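Undergrad: Show me how the following folds:
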Amino acid sequence: MTDVLDQWLPDPVIRSRHRRAAEATPEALWEAAKSVRLEETRRLGRLVGWRIPGVRGEQTYHELFRAYPFNVLEESDERLVSGLCGRIWTLARDYPRLDGPGAFAEWDEGGTVRVAFAHGVEALEDGRAELWSEARVQPVDTSARLRLKAVWAVVGPFERLVGAEPLALAARRAETA
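TA: As a prediction, this is how the structure comes out:
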């Protein structure tokens, strides 16, 4: 899992990881994960709606990570890697439109960050499947690093409560399908 984002953001200032196992096949767990809607996750869904322009509650996270302001960086049958760039600490919600993975990799506008998200599923040796999610944030310069650290000091303590919410829902859904 961790190797997935190494090519996009090898030296992040912030890294967030979540995992959730389920009594399901990898295919069933991935399908369940792709079906989770923002409105089904109270904390994270509201936060995303507040921070990302144009999102709708009935939108799935899978759809969210495939549309502006995100860019699909890579995708396969068992994972999705997306990224966005900009000033994530402002209320402006004015993320730049990037023209694909190359633009994300080359992004270097001062006072901004690059953020990469990877979500996927893998088979476990005991016959279960595990859904995983990782986010990394890398500032472009010192100014962005300072702003990012200030925001993370406030937001970071709550990340564990918010970030795992969609994974738990997907695991329950896969197990009852």
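
Undergrad: okay, CA-based contacts and neighbour counts for the rest of this
TA: OK.

Undergrad: where do the helices sit along the chain?
TA: 2-6, 26-34, 42-51, 61-64, 101-106, 142-155, 159-163, 165-176 (DSSP state H).

Undergrad: now the other sequence, so there's something to compare against:
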Amino acid sequence: MKRERPGWLIDCWLGQGARLLERHETFVAVPQEAAAEAIQQVTLAEMPAVRLLFWLRGIRHSGQQTFRDFFSTPPFYILEDEPTREVVIGTAGRLLRPRAFSSPAELRDYAEAGTIKVIANFRVDAVEGGSLMSTETWVQTYGRRASWRFRAYWLVVGPFSALIRREFLRVARRRAEQAQP
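TA: Below is the predicted model:
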């Protein structure tokens, strides 16, 4: 299901047949720019549960890395970025074996049989009384086997992904609120 929402950068990266895996959001009573800055500054050190999950999964990281830095490091790529509004990230390849790409456009156009593409975002929208911080994760599978394998994988990984996203938004909200006078 591809959605087209005016101004949403992620929608340009979703191919036909992309499925929404998860969406999380939180309200924070600060201006959009302050909320966006908080999202940019969250570090992995502020999220011990996330660091533990990364360690258990064998994902290399540093506590001082910002979430943005983490998602700028292969196998992840920043696909599009408007710092005060939305950052779009992605990865693609065979399940648990992501592929290297030379550019965001190459990742966007990638559609090899037997593979998957995961696209996610972190977004801030101005709303009455503050800002709405949100994150979405979408998947596109290429072929029945890739779809079946991904569904089995997501049954196990999905709850942990949700925990990571909710923790990230909680920490970003706390950062934004503490930065306000």
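
Undergrad: just the helices of structure 1: most buried one?
TA: helix 26-34 (a mean of 21; mean count of other C-alpha atoms under 10 Å).

Undergrad: Would you mind listing the outside residues contacting that one?
TA: 22, 60-62, 78, 120-123, 128-131, 166-167, 169-171, 173-174 (C-alpha atoms under 8 Å, 6 or more residues apart in numbering).

Undergrad: so that helix matches what in structure 2?
TA: Per TM-score structural alignment, the counterpart of helix 26-34 of structure 1 in structure 2 is residues 32-40.

Undergrad: ok, now which ones touch the counterpart of Leu148 of structure 1 in structure 2?
TA: In structure 2, the residue matched to Leu148 of structure 1 (TM-score structural alignment) is Phe150. Contact analysis of Phe150 of structure 2 by C-alpha under 8 Å, 6+ apart lists 95, 116, 141.

Undergrad: From Ile116 of structure 2, how far out is Phe150 of structure 2?
TA: Separation of Phe150 of structure 2 from Ile116 of structure 2 (C-alpha to C-alpha, to the nearest Å) stands at 8 Å.

Undergrad: Over to Arg97 of structure 2?
TA: With distances taken as C-alpha to C-alpha, Arg97 of structure 2 is found 10 Å from Ile116 of structure 2.

Undergrad: of the two, who's got more company?
TA: The neighbour comparison of Arg97 of structure 2 against Ile116 (other C-alpha atoms under 10 Å) goes to Ile116, with 24 against 10.

Undergrad: these two touch, right, that one and Arg144?
TA: No: using C-alpha atoms under 8 Å, Ile116 of structure 2 makes no contact with Arg144, being 10.9 Å away.

Undergrad: Report the separation between the most centrally placed residue in structure 1 and Glu175 of structure 1.
TA: Against the mean C-alpha coordinate of structure 1, by C-alpha atoms, centre = their mean, the closest residue is Phe117 at 3.6 Å. With distances taken as C-alpha to C-alpha, Phe117 of structure 1 is found 25 Å from Glu175 of structure 1.

Undergrad: do Cys85 of structure 1 as well
TA: 36 Å.

Undergrad: excluding its backbone neighbours, what's nearest the counterpart of Ala171 of structure 1 in structure 2?
TA: Counting by TM-score structural alignment, Ala171 of structure 1 corresponds to Arg173 in structure 2. Closest residue to Arg173 of structure 2 apart from its sequence neighbours, by C-alpha to C-alpha, 6 or more residues apart in numbering: Val28 at 6.0 Å.

Undergrad: what sits against that neighbour?
TA: By C-alpha under 8 Å, 6+ apart, the neighbours of Val28 of structure 2 are 35, 130-133, 173, 176-177.

Undergrad: which residues does the closest residue to Ala146 of structure 2 other than its chain neighbours contact?
TA: Leaving out its chain neighbours, the residue that sits closest to Ala146 of structure 2 by C-alpha to C-alpha, 6+ apart is Gly114, at 4.9 Å. Taking C-alpha under 8 Å, 6+ apart, we find Gly114 of structure 2 in contact with 94, 141-146.

Undergrad: quick check, nearest of the contacts of Val28 of structure 2 to His24 of structure 2?
TA: Set against His24 of structure 2, the nearest of the contacts of Val28 of structure 2 by C-alpha to C-alpha is Met133 (8.4 Å).

Undergrad: Report how many residues lie close to the aligned residue in structure 1 for that closest one.
TA: Matched to structure 1 by TM-score structural alignment, Met133 of structure 2 sits across from Leu131. Residues near Leu131 of structure 1, counting by other C-alpha under 10 Å, number 24.

Undergrad: Correct me if wrong: Leu131 of structure 1 contacts Ala24.
TA: No: Leu131 of structure 1 lies out of contact with Ala24 (C-alpha under 8 Å); the separation is 10.4 Å.

Undergrad: gap between the spatially most distant residue from the centre of structure 1 and Ala28 of structure 1?
TA: Computed with C-alpha atoms, centre = their mean, the residue of structure 1 farthest from its C-alpha average is Asp126, at 26.9 Å. Distance, Asp126 of structure 1 to Ala28 of structure 1, using C-alpha to C-alpha: 16 Å.
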